[in-house]
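Colleague: Quick one, what's the 3D model for this:
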Amino acid sequence: MNGAPGSAWASLRSADGVEHRLVLGTAANDERMPLTPAHLFDLASLTKTFTTVAALRLVETGVLDLDAPVRPLLEVGAGDGAQRITLRHLLTHTSGLPAEGRAWRSGLTGDELRAAVIGSELLAAPGAVHRYSDVGFISVGELVERVSGRPLAELVSELAALLGAASLTWSPPAELSVATEVQPHRGLVRGEVHDELAHALGRPAGHAGLFGSMDDVAALARMIGAGGVGRAGRVLSGESIRLMSTPVVTADAGYGQAVGLRVRDAAWMGDTDAVGHTGFTGTAFAVSPRTGDFAVLLTNRVHPTREDADVSAVRREFFGFLG
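Modeller: Predicted coordinates:
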């Protein structure tokens, strides 16, 4: 971890079935707090994976259809083709929606901001282009709330119980939170979501905002590697795990995009046949579909600043053992 900013927890399960843990650094460089297994990291875009699982659980029960237009349920996007957007488009970043919703920069917050983001003008026809999109996953979070009649936080809490992710939360205690960035308009961010859009939305969103420990993320990775079975029972069917592991489109960066997960993303996985996801704050996990082995690396790379905080080389070295 030489050169990696902030602190980190690492976990991996090797072919012998033994899980190994390693603590690196401190909870915050400015205070030199000892990092413990109870500390919670801002998981950033790892939130998208939990949102994906929550959505697929509703697909399995027939509440949602992956390939039906979402427009009768939620008006996502604006412009030509928006009426054709499906849940599969949203979960594979092929909806044509922009990468991010910038309306928070003009002062919009809460429900007004949420409506502006979900109603963003399309930049491409659905299915035509792969564009990683926070807007798409904010829409997924809103969609699962609409069709289930339950808050996203409640759906994820139910999921966490099945996974055995006991400390996964949207509202972490500050004393257990690993500090992220010192932002000009907020100061040192600790115990609040780092993502500016998620913060401005003011309630749980599908793209970012979850906090968790290494054990929480390991529980998610373990379930994917086990074909959908969590510590407290089955979470997803084998078919849903296949959807999360099988690429349906190739991104410009060269990785395969499956439902909710990236496949063989060499930029951070190295030469590894694995599926997984990263988060802007420095979080990441990867799973080998072939062996079920997994690895989790949580860092607060944006502490105290996101500038010159590239941990790609560290990730490639770390996840390379999955082979």
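Colleague: contacts and neighbour counts: CA atoms only from here.
Modeller: Noted.
Colleague: E158: neighbouring residues, count only.
Modeller: 12 (other CA atoms under 10 Å).
Colleague: Revised request: answer the last question for T51.
Modeller: Neighbour count for T51, taken as other CA under 10 Å: 28.
Colleague: State the distance from it to E196.
Modeller: T51 sits 19 Å away from E196, taking CA to CA, to the nearest Å as the criterion.
Colleague: for A153, same thing?
Modeller: 19 Å.
Colleague: Looking at these two, which one has more neighbours?
Modeller: When neighbours are counted by other CA under 10 Å, A153 and E196 differ, and A153 comes out ahead with 19 against 14.
Colleague: that's a helix at that one, yeah?
Modeller: Yes - looking at A153 with DSSP: H, G, I helix; E, B strand; the rest coil, it is inside a helix.
Colleague: What's the separation between it and R234?
Modeller: 20 Å.
Colleague: One more: G225?
Modeller: Using CA to CA, G225 is found at 12 Å from R234.
Colleague: what helix or strand does L297 sit in?
Modeller: Per DSSP states H and E, L297 falls inside strand 294-299.
Colleague: to compare against the first, here's another:
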Amino acid sequence: MSKKRVLITGAAGFLGSHLCDRFVKEGFHVIGMDNLITGDLRNIEHLFKLEQFEFYHHDVSKFIHVPGELHYILHFASPASPIDYLKIPIQTLKVGSLGTHNCLGLAKAKGARILVASTSEIYGDPLVHPQNEEYWGNVNPVGPRGVYDEAKRFQEAMTMAYHTFHGVQTRIVRIFNTYGPRMRLNDGRALPAFIGQALRGEDLTVFGDGSQTRSFCFVDDLIEGIYRLLMSDYHLPVNVGNPDEISLKDFAEEIITLTNTTQKIVYKPLPVDDPKQRQPDISRAKEILGWSPKVSRKDGLKVTYEYFKSLPEEEWFKQPKEFVAKK
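Modeller: Below is the predicted model:
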């Protein structure tokens, strides 16, 4: 019997590459697609020697053609960190709108089930805590983060429209802060930023007074939740994340202890529209998917720190990628 075929967009990114690994392991024929604007081929180079893996260097904001059968699509193409989407706002909006439209159109044409990667950012700076899937969010559409937040909100609306109007089998995962090997040290998010500063011998930068909270989920747990959601019969959004909440000040202290450094914490002004609280209500994931995170923050951080520490030292000092502005 021939293998089931799955298309994973954003395949060379942090989450996309882990999804490629999981679906290869599950016996699928995996087609990875990425324009490499934020992705890195090194994340998937170990898969190129496999017969059941192929790679398309392509921008999903343009028409997508994949010959042959497709059974599943996972749409994970998108800049996902502030340092990216603040520098490439137009591409961020296009991949969330045009890219999602193209993926949904492909799913319709192929009769494939599609899972789209949404985010906790659709809740904006939330007025409800913890955040559950019934909450509609508190988002500033014209603020600096609006290009990402609204791209994801539009993506969910487009996905539901294809489900209700065209009968496409759709799944929506709302991803909360995730970490683990293959994150970029210079992507601007708190965890890699703190570890990068510790490796370079710099003080750790906390924005605001550090009382804002995040909830960090280890990548292996997240991938398991995504896989279960794809294989489920549930089409409404599902939060997948770890509800173990921590303030960024306390988290910075944890990183100082983990890395055994002597640096101190320095404080800078809070960026515009930076969410003050992030904690997923995962009741729906527990009930429908039988899923909850298994890896403790202590264990996950140890693995992640060892990964970053193992990188060539020039990677510790590498500046964020410069993007070519496009309309």
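Colleague: what's the TM between chain one and chain two?
Modeller: The TM-score (TM-score structural alignment, normalised by the length of structure 1) is 0.27; 152 aligned residues with a CA RMSD of 6.8 Å.
Colleague: Give the next helix or strand downstream of the strand holding L297 of structure 1.
Modeller: Sequence-wise, the next helix or strand downstream of strand 294-299 of structure 1 (DSSP H and E) is helix 312-319.
Colleague: quick one: T205 of structure 2 is in a strand?
Modeller: Yes - counting by three-state DSSP, T205 of structure 2 is found in a strand.
Colleague: That one: what's it in contact with?
Modeller: For T205 of structure 2, the contact set (CA atoms under 8 Å, 6 or more residues apart in numbering) comprises F194, I265, V266, Y267, K268.
Colleague: didn't A200 of structure 1 look like it was pressed against G110?
Modeller: Yes - between A200 of structure 1 and G110 there is a contact at 6.4 Å, judged by CA atoms under 8 Å.
Colleague: If you count surrounding residues, which of those two has more?
Modeller: A200 (19 against 14).
Colleague: any idea how far that one is from L152 of structure 1?
Modeller: The gap separating A200 of structure 1 from L152 of structure 1 is 17 Å, by CA to CA.
Colleague: Not counting its neighbours along the chain, what's nearest V144 of structure 1?
Modeller: Spatial nearest neighbour of V144 of structure 1, excluding adjacent residues (CA to CA, 6 or more residues apart in numbering): A55 at 6.2 Å.
Colleague: What is the helix or strand hosting that neighbour packed up against?
Modeller: Assigned by DSSP H and E, A55 of structure 1 falls within helix 46-60. Counting contacts by 3 or more CA pairs under 8 Å, 6 or more residues apart in numbering; DSSP states H and E, helix 46-60 of structure 1 packs against helix 134-148, helix 152-163, strand 275-278.
Colleague: and if we set it to 7 Å?
Modeller: When contacts are defined as 3 or more CA pairs under 7 Å, 6 or more residues apart in numbering; DSSP states H and E, helix 46-60 of structure 1 packs onto helix 134-148, helix 152-163.
Colleague: now the angle from that helix to helix 152-163?
Modeller: Between helix 46-60 of structure 1 and helix 152-163, the angle comes out at 80 degrees (axes from the mean of the first three to the mean of the last three CA atoms, to 10 degrees).
Colleague: Buried residues in helix 46-60 of structure 1, which are they?
Modeller: Going by neighbour count (16 or more other CA atoms under 10 Å), the buried part of helix 46-60 of structure 1 is 46-59.
Colleague: quick one: which of these is nearest to R316 of structure 1?
Modeller: R316 of structure 1 lies nearest to L46 out of the buried residues of helix 46-60 of structure 1, by CA to CA, at 17.6 Å.
Colleague: Check the burial of V182 of structure 1 by counting its neighbours.
Modeller: Per other CA under 10 Å, the neighbour tally for V182 of structure 1 reads 17.
Colleague: For it, give its distance to L188 of structure 1.
Modeller: For V182 of structure 1, the distance to L188 of structure 1 (CA to CA) stands at 4 Å.
Colleague: In contact with V296 of structure 1, which residues are there?
Modeller: With contacts defined as CA atoms under 7 Å, 6 or more residues apart in numbering, V296 of structure 1 is in contact with A10, S11, L12, M214, V217, A218, A284, F285, A286.
Colleague: Next up, identify which helix or strand D215 of structure 1 is on.
Modeller: Assigned by DSSP H and E, D215 of structure 1 belongs to helix 214-225.
Colleague: Also compute the angle for that helix relative to strand 294-299, please.
Modeller: Relative orientation of helix 214-225 of structure 1 versus strand 294-299 (the same axes, to 10 degrees): 150 degrees.
Colleague: Can you list the residue ranges for strands in structure 2?
Modeller: Residue ranges of the strands in structure 2, as given by DSSP state E, are 5-9, 29-34, 53-57, 72-75, 113-119, 170-175, 178-179, 204-207, 213-215, 217-218, 238-240, 245-247, 265-268.
Colleague: before we move on, the earlier item: which secondary structure elements does the helix holding D215 of structure 1 sit against?
Modeller: Applying 3+ CA pairs under 7 Å, 6+ apart, one finds that helix 214-225 of structure 1 contacts helix 152-163, strand 283-287, strand 294-299.
Colleague: JSON lines for those, including distance to A266 of structure 1?
Modeller: Converted to JSON lines, those look like this (distance: least, CA to CA, whole Å):
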{"stretch": "helix 152-163", "distance to A266 of structure 1": "28"}
{"stretch": "strand 283-287", "distance to A266 of structure 1": "12"}
{"stretch": "strand 294-299", "distance to A266 of structure 1": "15"}
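Colleague: Nearest to H20 of structure 1, out of these?
Modeller: strand 294-299 (9.4 Å).
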